[in-house]
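# Attaching a predicted model along with its sequence, questions to come.
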Amino acid sequence: VLQRAKRSGADIATFQSFNEIDSTILMAGCDPAVAILTDWLARRRSPVHAVALPCSSRAALQALVNEHAHVAGVHLRDQKSGEYNLAPIRRALGRRRSLVVNFARWELGLAAAPGNPLAIRSFADLGRPGLRIVNREDGSGARLALDEALGMLGIQRDRVKGYDLEVGGHLEVAAAIAAGMADAGVTIRLGADAYGLHFIPHQDERYDLVIIEQEAESAPIKAMLDALNSRRFAREISQLCAYDTSQMGQVVSI
């Protein structure tokens, strides 16, 4: 509860004990599956609680750097190498040592209305007059994929109706299309499936979790890593989200 606002901060009061605060993991990123991790820990009577901080991949890295989060979820493709995440992580963290662990691979693509009434087949169709999209914020992996595809096709952004209509997550993109606010948008298959939308796959992506090295031995992070190395948890995520979890828990980089 906010007690007093100051120019450079604020005084707050919390209803949680220090032990409850210390056993909470703040996970910044755009993966809706954080809710499943929270449920998994609760079902196993773990004292650790995961809290999602929904934001773009770039904002998640910044939250990690600013010590506003314990974990950053990232899916950012480096255009030069085609590699996922490691170059953006190095740029954001500088000399800070980190642990990068795979969470899953997923399909990113275009979602459209059920039955695909406008016969959208690829990003090339987004330049059609009158076709409306819903977009993700700058710094998100979905926005990066859209901009890269438009650039390769030679489609100017101002030709794409709805380019400036931004929402804050994969599920929000799907919700906007389901509500008739847009005809298409970039999201993951999970988002399209959740709202019964048509899905046109574009690319497979690797979603990694980034942890500052000094936090890796803390009890909450160890509990999260234990979950990621559980075959049952990996199977549950795979079944519920249609993710590829064959490499879940594997260290990508140190």
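In hand now; what should we look at? Numbering: from 1, shown residues only.
# From now on I want contacts and neighbour counts done on CA atoms only, so please keep to that.
Fine.
# By residue count, what's the longest helix in this structure?
Secondary structure of the chain per DSSP state H: the longest helix is helix 141-153.
# what's the next secondary structure element after that helix?
strand 166-167 (DSSP states H and E).
# ok, and what's touching that following strand?
134-137, 173 (Cα atoms under 8 Å, 6 or more residues apart in numbering).
# Show me how far that strand is from its chain's centre.
14 Å (Cα atoms, centre = their mean, to the nearest Å).
# take a look at this one as well, against the first:
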Amino acid sequence: MSDKSALTAEDVATMLHVSKSGIYGLIKKNEIDHYKVGRKIRFTEAHVRDYIERSKTAARAAVHPIPTALDESRYFDLSMERRKEAGFIICGQDLILDVLSNYLRMQGVMALRAYIGSYDSLVSLYQGRINVATAHLWDSLTDDYNVPYVRSLLPGIRCAIVNVTYRMQGLYVAKGNPKHIESWQDFARDDIAMINREKGAGSRVLLDENLKLLGLYGSRIKGYENENQSHLTVASAVGRGDADVAVGNEKIARQVENVDFIPLKKERYDLVVKKEDVDTPEVTAMLNILRSGKFQNEFKNIGGYDISDIGKLIVET
């Protein structure tokens, strides 16, 4: 990707799959560099690369070096290209997918990564814009992960759902938990301010489903409309004291200073492919890698992952 100047806030919002107001929020918090032309705010692609790199540095440090998030060899912007003109696109935001794409490229598969949340990932698979979706979407009615959403968001399409890992989801709170936050009910407290994930993220869905069960409305929760697109960023906001609580996974909490983790739900993180693609060379290679001892050894000593079912077929819809 060549450096370009004069990117607008709207351009950057499209690249990062966040709202335009979210970009101005990053500027206000000094989390993304920019420059001004008169009174207008502008960015370069280097600014965007630096922001994504900072957001992922802690996660990448746990495993052997991985290329930067906007390296053209691995980053795929769904708003800029059509799938057929790109390569084998794996959608999702976990470190394990970055390592998987590296293994695929070593086997000659042009693996690219699209960093969007679970809901939009499944929609993109339905629209034929990606090859592999990933999801960790909890359904309160069935107490199941992902299967109800695949059936709803990919109607009439046969899919294979394969496990990647199990992770513990819960609450990020300040070190020592000074406000004694323990459960979903605490979001209704007047003295609690949260920071939220973007619509469609698995953590956001988990929160919303539990709020629904409690009869609570998100619009009445302080900070509910304050959205960000990564676990690392919301955990960092809690660590800095900009918010009292956020929802995310345990692995990230171990990487951020001044943050404690309250475990609430063991989630299943799965990848989803169309059944008609299961026997293609790319998907076959991907499944073989997931099931290989060499790949699994990458994650055996990293906290926050339960890979006991990695590569296992959960269900065919």
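Cool, the structure landed. Values in this document were obtained by computation on a predicted structure and should not be read as measured data.
# Overlay the chains and give the TM-score.
Once the chains are overlaid, their TM-score stands at 0.83 when taken by TM-score structural alignment, normalised by the length of structure 1; 236 aligned residues with a Cα RMSD of 2.4 Å.
# which part of structure 2 lines up with the longest helix of structure 1?
Under TM-score structural alignment, helix 141-153 of structure 1 corresponds to residues 202-214 of structure 2.
# Tell me which residues are up against that stretch.
117-119, 135-140, 169, 184-185, 196-199, 217-218, 247-248.
# again with stretch 26-43 of structure 1
Against stretch 26-43 of structure 1 from outside (Cα under 8 Å, 6+ apart): 47-57, 59-61, 63-64, 68-74, 169-171, 227, 233, 237, 241.
# buried subset of the residues you listed?
48-57, 59-61, 63-64, 69-74, 169-171, 227, 233, 237, 241 (16 or more other Cα atoms under 10 Å).
# Please enumerate the helices of structure 2.
9-16, 20-28, 45-60, 95-106, 118-126, 147-153, 202-214, 231-240, 250-253, 281-290, 293-297.
# could the ones you listed go into a markdown table alongside distance to residue 72 of structure 2?
Formatted as a markdown table, the helices of structure 2 follow (distance: least, Cα to Cα, whole Å):
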| stretch | distance to residue 72 of structure 2 |
| --- | --- |
| helix 9-16 | 13 |
| helix 20-28 | 22 |
| helix 45-60 | 11 |
| helix 95-106 | 13 |
| helix 118-126 | 20 |
| helix 147-153 | 29 |
| helix 202-214 | 27 |
| helix 231-240 | 23 |
| helix 250-253 | 26 |
| helix 281-290 | 19 |
| helix 293-297 | 24 |
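# quick one, which of those helices is nearest to residue 266 of structure 2?
For residue 266 of structure 2, the closest of those is helix 250-253, at 10.0 Å, according to Cα to Cα.
# That closest one packs against which elements?
The contact analysis (3 or more Cα pairs under 8 Å, 6 or more residues apart in numbering; DSSP states H and E) places helix 250-253 of structure 2 against strand 159-174, helix 231-240, strand 259-274.
# looking at the ones you listed, which is closest to residue 225 of structure 2?
Nearest to residue 225 of structure 2, of all these, is helix 231-240, at 12.9 Å by Cα to Cα.
# From the structure, what's the count of residues near residue 143 of structure 2?
For residue 143 of structure 2, the neighbour count with other Cα atoms under 10 Å is 8.
# Quick one: map it onto structure 1.
By TM-score structural alignment, residue 143 of structure 2 lines up with residue 82.
# now its match: how far from residue 155 of structure 1?
Counting by Cα to Cα, to the nearest Å, the gap from residue 82 of structure 1 to residue 155 of structure 1 is 21 Å.
# Same check on residue 241 of structure 1?
32 Å.
# swap in residue 23 of structure 1?
48 Å.
# now swap in residue 66 of structure 1 and tell me
For residue 66 of structure 1 relative to residue 155 of structure 1 (Cα to Cα), the value is 36 Å.
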